[in-house]
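Q: the following comprises the amino acid sequence and a computationally predicted model.
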Amino acid sequence: MNIEQARFNMIEQQIRPWDVLDPQVLDLLFVVKREDFAPAAYRNLAFADMEIPIGSGQVMLAPKIEAKMMQELGIKKTDKVLEIGTGSGYMAALLAARAEHVVTVESRPEIAAAAKANLERAGVANVTVEVGNGIDGWAQRGPYDAIVVSGSLPTVSSALLKQLRVGGRLAVITGEAPVMEAQLITCTGDGVYNTVNLFETVVPALDGADAKDSFSF
């Protein structure tokens, strides 16, 4: 398998057609080696238009979803970023290449450990991997300039929104199958938020989101 040809095909055949045209994002996809974050058994599928299993029932999201989220967030070098749902660590590596620092929260210790090892092997030094439930964010390290949720949520909690600085952006996929909406929510003032619907899709729920949503009080 020609890895570089597969990477080129992924960008030209999957990602550009999804209107991911920001040259900085496209360049990042060449630099951050997606195959290094995929489990060895799925390395040859790293560039396929699909979710890749990473163990414990978790997946890497499809490349075009991650690329689109990166483009919409418009990460700057001064940004402090929160990712909820570390997974393989690939999205954190993309974010870290553009941001000042990334805090990524993973609920499963074994997934967090694997992601940390992937990031260290890739030489990514400006990511802090935290183990815990990040559905309502990670307030102890906030506030943040950008937040991305790598998985879907039934709804966005006010606790999560409050962790955005004024001018901060949240990229999240909300709803329940078969209809989910990717959204960019921007904090335009203290307690004031502007929501833009980006595209419809269906992705797996963030670990723990289903259970949380089913509680009744």
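A: Ah, there it is. Residues are numbered from 1 along each chain as shown.
Q: hey, let's count contacts and neighbours off CA atoms from now on
A: Will do.
Q: what about residue 156, how many neighbours?
A: Other residues near residue 156 come to 17 when the count uses other Cα atoms under 10 Å.
Q: wait, what's in contact with it?
A: Counting by Cα atoms under 8 Å, 6 or more residues apart in numbering, residue 156 makes contact with residue 174.
Q: is it in a helix, a strand, or coil?
A: coil (DSSP: H, G, I helix; E, B strand; the rest coil).
Q: now do it against residue 195, distance only.
A: Using Cα to Cα, to the nearest Å, residue 156 is found at 11 Å from residue 195.
Q: report the buried residues of the helix or strand hosting residue 114.
A: For residue 114, the host element (DSSP states H and E) is helix 109-121. Using 16 or more other Cα atoms under 10 Å as the test for burial, helix 109-121 gives 111-116, 118-119.
Q: and stretch 10-27, by the same measure?
A: 10-11, 14-16, 20, 25-26.
Q: ranges for the strands of the chain?
A: Here the chain has its strands, by DSSP state E, at 52-55, 58-60, 80-84, 101-106, 127-131, 144-153, 164-176, 179-189, 192-201.
Q: structure two is appended below for comparative analysis:
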Amino acid sequence: MTSKRTRDRLVSRLQEQGVTDQAVLDVVSNTPRHLFIDEALSHRAYEDTALPIGFGQTISQPYIVARMTELVLAAAGKLDSVLEIGTGCGYQTSVLAQLVPKVYSVERIKPLQDKAKQRLKGLGIKNVEFRYADGGFGWPGEAKQFDAILSAAAPRSLPQSLCDQLAPGGVLVIPVGGDTQELTVVVRDAETDKYHKQVYEAVKFVPLLSGLA
């Protein structure tokens, strides 16, 4: 289940789908995805598919995690700090944390966040700050700006509150839409302070919900 051959097959599938960033591929290969899902589903951990993690949420398929991470790394002017909307089980969080200096992760479902904290601690990942909050408003309580923001849930329209928290040159990678969703990248131009949007591909994410649970 967790053999090198199994993980190598997963990486080969990601490459076939167009993921080219070797650092991202290496991190996906070395991250024990089976630790982020229930033991009953662990035999499917290295399939390229989303899986349920409880509370109506899912662990994103490895391709989407790799693709979104690759887009963040490619588009951001610098990457000292990344805000993640939707910690979930912590899998995407752990991938990001191995590639950037500091990750800030927001989750609205407390039991999921508590489990994610335990998993990352067990893996020795220490550069993540967690906040239990409504992710639609970004990082609460202080006026922070981030070099990148990655959302693991889809709002129906692009949230201006998240765009406003991008630092100059920052990038927002987010699925947008209802029944039909598109993976969208927004870059805040460092010189003009204008936002440039580009749509990449059709995706399917859980909706970005408001409130705490």
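A: All right, it came through fine. Being a predicted model, the structure only gives us computed values, none of them experimental.
Q: can you give me the TM-score here?
A: With the length set by TM-score structural alignment, normalised by the length of the second structure, the two chains reach a TM-score of 0.91; 207 aligned residues with a Cα RMSD of 1.8 Å.
Q: so can I have CSV of the buried residues of stretch 10-27 of the first structure showing distance to residue 133 of the first structure?
A: Shown next, in CSV, are the buried residues of stretch 10-27 of the first structure (distance: Cα to Cα, whole Å):
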residue, distance to residue 133 of the first structure
10, 32
11, 33
14, 32
15, 31
16, 34
20, 31
25, 29
26, 31
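Q: closest one to residue 90 of the first structure out of the residues you listed, please.
A: residue 25 (13.7 Å; Cα to Cα).
Q: residue contacts, residue 87 of the first structure?
A: Contact partners of residue 87 of the first structure, counting by Cα under 8 Å, 6+ apart, are 54, 58-60, 106, 111-112, 115, 150.
Q: one more time with 10 Å, if that's ok
A: 37-38, 53-55, 58-61, 104-108, 111-116, 150-151 (Cα atoms under 10 Å, 6 or more residues apart in numbering).
Q: cool, and residue 110 of the first structure?
A: Contacts for residue 110 of the first structure (Cα under 10 Å, 6+ apart) come out as 55-56, 116, 131.
Q: residue 151 of the first structure and residue 51 touch, don't they?
A: No. Residue 151 of the first structure is beyond contact range of residue 51, at 11.3 Å (criterion: Cα atoms under 10 Å).
Q: which of the two has more residues huddled nearby?
A: Each of residue 151 of the first structure and residue 51 has its neighbours counted (other Cα under 10 Å); residue 151 has more, 23 against 18.
Q: quick one, what contacts the more buried one?
A: 58-61, 84-87, 172-174, 202-207, 209.
Q: tell me the counterpart of it in the second structure.
A: Using TM-score structural alignment, the equivalent of residue 151 of the first structure in the second structure is residue 153.
Q: leaving aside the residues next to it on the chain, what's closest to its match?
A: Distances taken as Cα to Cα, 6 or more residues apart in numbering put residue 208 closest to residue 153 of the second structure, at 4.7 Å, once the chain neighbours are dropped.
Q: leaving out sequence neighbours, find the closest residue to the residue nearest to the spatial centre of the second structure.
A: With distances taken as Cα atoms, centre = their mean, residue 92 lies nearest the centre of the second structure, 4.5 Å away. Excluding its sequence neighbours, the residue lying closest to residue 92 of the second structure (Cα to Cα, 6+ apart) is residue 65, at 6.1 Å.
Q: okay but residue 104 of the first structure is in contact with residue 86, surely?
A: Yes. Using Cα under 10 Å, residue 104 of the first structure is in contact with residue 86, at 5.6 Å.
Q: so what sits against both of those two?
A: By Cα under 10 Å, 6+ apart, the residues touching both residue 104 of the first structure and residue 86 are 92, 112, 115, 129-131, 149-150.
Q: scan those and report the most crowded one.
A: Counting neighbours by other Cα under 10 Å, the top entry in those is residue 92, with 31 neighbours.
Q: for residue 131 of the second structure, give me its contacts.
A: Taking Cα under 10 Å, 6+ apart as the contact definition, residue 131 of the second structure lies against 87, 104-108, 110, 113, 139-140.
Q: distance check, residue 76 of the second structure against residue 168 of the second structure.
A: Going from residue 76 of the second structure to residue 168 of the second structure by Cα to Cα gives 9 Å.
Q: and the closest residue to residue 187 of the first structure other than its chain neighbours, how far is that from residue 170 of the first structure?
A: Leaving out its chain neighbours, the residue that sits closest to residue 187 of the first structure by Cα to Cα, 6+ apart is residue 193, at 4.5 Å. In this view, residue 193 of the first structure and residue 170 of the first structure are 10 Å apart by Cα to Cα.
Q: how close does the residue nearest to residue 153 of the second structure sit to residue 187 of the second structure?
A: 21 Å.
Q: more neighbours, the two?
A: Using other Cα under 10 Å as the criterion, residue 208 of the second structure and residue 187 rank with residue 187 on top: 25 against 21.
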